[in-house]
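**Student:** Provided below for reference: sequence and predicted model.
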Amino acid sequence: MTDQDFDVAAAEEKRRRHDVMAHVHAFGQAAPAAAGIIHWGATSCYCTDNADLIFIRDAIDLLLPKLAVIINKLATFAVKHKALPTLGFTHYQPAQLITVGRRAAQWAQDLLMDLEDISIVRADLRYRGAQGTTGTQASFLEIFRGDGKSVDKLNEILCEKAGFPTCYSISTQTYTRKVDLRVANALAAFGATVQKITGDIRHLANQKEMEEPFEKDQIGSSAMAYKRNPMRCERIAGLGRHLANLNKDASDTYAQQWFERTLDDSAIRRIYIPELFLSADAICMTLDNVVSGLVIYPNTINSRLMQELPFMATEHIIMKLVSLGISRQAAHEEIRVLSHQASDVVKREGGKNDLIDRIKKTEFFKPVWGVVDELLDPTHFIGRCPEQVERFCGEGGEIRKALMPYQKFLEESRDVELSV
């Protein structure tokens, strides 16, 4: 079609108030010899639904490699920092140590689940094909004079030309809107994932342990010149919130499809289907930029860790005392008293955690004075973090195997640069 043909279609739609029929008449003007058979046996959804399925399929095919690149970069980051101890948090309170790489591996695993879910939806996409006004194929059966095999052959040809393996076995006037819901659910879950990841990064930025990229001349706040606001992660979180809720539109639309079809699906699908993919694409581009330039501050990480580590080391100290023949209950009580005193120094006086100094000055702990510093080595508290990261993110690990279909994209990918 030419631009002039689209002008004709626009004029026809204004006249006839029907988008598909407007194009039918426009095509008829462009090809008069075929005008009498254009749209023969078809319904509007023969055009629009089949087109939507092509759009959805191609949009997913654009998203999946971008998501794979992000996962690959996070996995590389995780391996690089697999042994760097950092505070874990439960209830947003300091908990047993993990490593910087181990936390990134968790993010990568969640994104890999999204990649898998979206891939499953993509693999199961089919075509609507030539099904008629209520899906019975009656009109096409009429065209082929009752020959059902010819109708099947027509759909085989349509699927081959459109690049689909087959048609849905059952359609009404539309392909079931359950398909849209399945796609929306997979993408909405991705929206939830990025909110979780960027939430972690934003909290770590507040703690001055990790930051998203921040350019030399970037301004964090118009009023507070010192600020380094995590604007990229905030943008991702906002888009992720929108994406995570779009499946509600798809769910309600599917639920309200009475019998073989009602048209209240039309206007809303023209909004939420593009928004699903535009939101996910914007998230992918921005998240790629973030994970390409994550900055960590090991000295701050260690400083915060050492403020809490003395409390976490108390169990090791008790275990050592018991191995030397000292009562576990007696050791527990001595530790409890000193821990509360040290906690008061931190909370009430704003001082540093002096628990270890108190232990070194208390006669009861004299048998372990010589090994206390050794017991405070953070690497004693990270469990199997390095091994877990390597097994999941390293060469031959689960992530590398899952990303093998995207190897070409990984090799050709470039870091995304954001203009704003």
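**Tutor:** Structure received.
**Student:** can we go C-alpha only for contacts and neighbour counts from here?
**Tutor:** OK.
**Student:** list the contacts for T174?
**Tutor:** The contact partners of T174, by C-alpha atoms under 8 Å, 6 or more residues apart in numbering, come to C45, D49, R128, T134, G135, E260, R261.
**Student:** need the three-state assignment for L97.
**Tutor:** strand (DSSP: H, G, I helix; E, B strand; the rest coil).
**Student:** count of neighbours near it?
**Tutor:** Counted with other C-alpha atoms under 10 Å, residues neighbouring L97 total 22.
**Student:** test my guess that it contacts A83.
**Tutor:** No - the criterion here is C-alpha atoms under 8 Å, and L97 misses it with A83 at 11.0 Å.
**Student:** can you count the residues close to A33?
**Tutor:** Considering only other C-alpha under 10 Å, A33 is surrounded by 10 other residues.
**Student:** here comes the other one, which I'd like you to weigh against the first:
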Amino acid sequence: MVNNNILSQRYVTDSINDIFSEEGKTLMERRIWLTVLKSQFELGLGGITKEIINKYESNLNVIDLKRIGEIETITKHDVKAKIQAFNESAQISGNEEQIHRGMTSRDLTDNVEQYQILCASKIIMGKKTSLLNKLLDLADKYEKTYIVARTHHQPAQLTTFGKRISFIAEELLYHIKKFDFFIEQYPLRGIKGPVGTQVDMLNLLGSDKKVYDLEKMVAHELGFEQVLDSVGQIYPRSLDFDLVSNLVGLSSASENFTNTIRLMAGYNLLTEGFKPGQVGSAAMPHKQNTRTSERVDGFSNTLKGYLTMASIQSGNQWEEGDVSCSVARRVFIADAFYAIDGQLESTLNIVNNLGIFPEVIKNEISDWLPFLASTLFLTYLTETGFGREEAHLLIKEISVQEALYVRDGKKNNLINSLAENSKIKGAGIKLFDLYSLINLKDDMIGTTYSQIERVREKSMPMIKKYGSDYNSRDIL
């Protein structure tokens, strides 16, 4: 019995699964062979005809994985098996067998893995910019929904739910820009031969220029802007570390967002969505768990594990290359994309189904509002003649005492206690003056509205480049 990949089966969309499936990888390998063959033909290599190219091209999708496996049990070499299977499906033999000329296995395998990485990265970017746009829409929607801001999970000041979402969006934007740079600068290994000297392709084509032109033609066809000039048998595995590091960065905004959702749901301030028929607990019928938010956190932890694997491979190759990295790379490259894709689907589902409970939010603000205005009181006292540290100590002592009263179940009476203090009275400050500081909540949230707008403005170039129309499927 063979167990399939649980991430791929349970969480991943078809677009990513197609790239990393065995059939999808074989198709990409054949595209590389065909691209090299066409380039060699265009550069004048003998033995290649349009008829041969057409035979290969018309059978590109005729993939028999069972047959490939049968051949590999004999050859004990996966690339040789795939060459033979492609020739068989194209009904090619003898001197018509033209694929893989001047190439070594790594000319195929390294380049196809990079091709998979580039294709998958572009898909992820389209989903990430869609998520960014949805977060910005949420920030606009809840721009004036006042909430209690917390630091160290303790009530601090007043903010808005839109503002809270906007700093998640800006974090995501930062990593989208980084990943955009990664995609633009990500270099193809190229057709370099067994040790990187290109001697076999040079002997075939006859000139440095033709070898260089062939690489450029292949890179262009596969969508790469950059090609490495000097490698050994493999491309530097530090590039894999860079990839997974970027994916971890991209995942951080979702993790921060859903951690906040979990905490707010614990106070019954919102819900990530709870669909008809969904069960929160087998034992406790009332429960509506934030299980999708928790899954997002789990995907982040998984990605960080793959980052550790990638870091071990970085800088760990001998001379022109070896296969010590093979086992780990077979796991973490595909699975890192599975994890980020699954996390994206989960986050998008939360964003689409998120709901707040306004009355509960208002009650929480009411409970904490005088404390949330402590910095306003501090500023006001300094403007009326108090020294900053003197005012801070005075407000702190009264606030701590009032907090103890509140924890004993008594009413929050901070403003009255401040107004009745002899020093504050002596400065001519009245109860009305202190209450006036908290009457207009917009005065308590600073530059919140302009911050939200600026984040949207600087997000638009990335959204326009990669799109914003992706919507998630229904998830388990």
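**Tutor:** Perfect, I can see it now. All values derive from a computational prediction rather than experimental measurement.
**Student:** just give the nearest non-adjacent residue to Y297 of structure 1, would you?
**Tutor:** Take Y297 of structure 1 and drop its neighbours on the chain: the residue closest to it by C-alpha to C-alpha, 6 or more residues apart in numbering is E209, 5.1 Å away.
**Student:** quick check: the residue of structure 2 positioned farthest from its centre vs N352 of structure 2, distance?
**Tutor:** Distance from the C-alpha centroid of structure 2 peaks at G426, with 57.1 Å (C-alpha atoms, centre = their mean). To N352 of structure 2, G426 of structure 2 is 54 Å away according to C-alpha to C-alpha, to the nearest Å.
**Student:** doesn't G88 of structure 1 belong to a strand?
**Tutor:** Yes - assignment of G88 of structure 1 by three-state DSSP places it within a strand.
**Student:** ok, now which ones touch the counterpart of it in structure 2?
**Tutor:** Matched to structure 2 by TM-score structural alignment, G88 of structure 1 sits across from A149. Residues in contact with A149 of structure 2 (C-alpha under 8 Å, 6+ apart) are P155, A156, Q157, L158, T159, T160.
**Student:** closest one to I63 of structure 2 out of these, please.
**Tutor:** Among the contacts of A149 of structure 2, T160 lies closest to I63 of structure 2 (C-alpha to C-alpha), at 55.3 Å.
**Student:** and the helix or strand harbouring I54 of structure 1, what does it pack onto?
**Tutor:** Per DSSP states H and E: I54 of structure 1 is located in helix 44-80. If contacts are counted by 3 or more C-alpha pairs under 8 Å, 6 or more residues apart in numbering; DSSP states H and E, helix 44-80 of structure 1 sits against helix 19-30, helix 100-123, helix 266-292, helix 385-393, helix 398-402, helix 407-412.
**Student:** same list (those helices) but as JSON lines, adding distance to S251 of structure 1 and mean neighbour count.
**Tutor:** Shown next, in JSON lines, are these (distance: least, C-alpha to C-alpha, whole Å; neighbours: other C-alpha atoms under 10 Å):
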{"stretch": "helix 19-30", "distance to S251 of structure 1": "25", "mean neighbour count": "18"}
{"stretch": "helix 100-123", "distance to S251 of structure 1": "16", "mean neighbour count": "21"}
{"stretch": "helix 266-292", "distance to S251 of structure 1": "11", "mean neighbour count": "18"}
{"stretch": "helix 385-393", "distance to S251 of structure 1": "35", "mean neighbour count": "21"}
{"stretch": "helix 398-402", "distance to S251 of structure 1": "30", "mean neighbour count": "16"}
{"stretch": "helix 407-412", "distance to S251 of structure 1": "33", "mean neighbour count": "13"}
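**Student:** of all those, which lies closest to I143 of structure 1?
**Tutor:** Where these are weighed against each other on C-alpha to C-alpha, the nearest is helix 19-30, at 18.7 Å.
**Student:** so which elements touch that closest one?
**Tutor:** So helix 19-30 of structure 1, by 3+ C-alpha pairs under 8 Å, 6+ apart, packs with helix 3-16, helix 44-80.
**Student:** make it 7 Å
**Tutor:** With contacts taken as 3 or more C-alpha pairs under 7 Å, 6 or more residues apart in numbering; DSSP states H and E, helix 19-30 of structure 1 sits against helix 3-16.
**Student:** alright, calling it a day.
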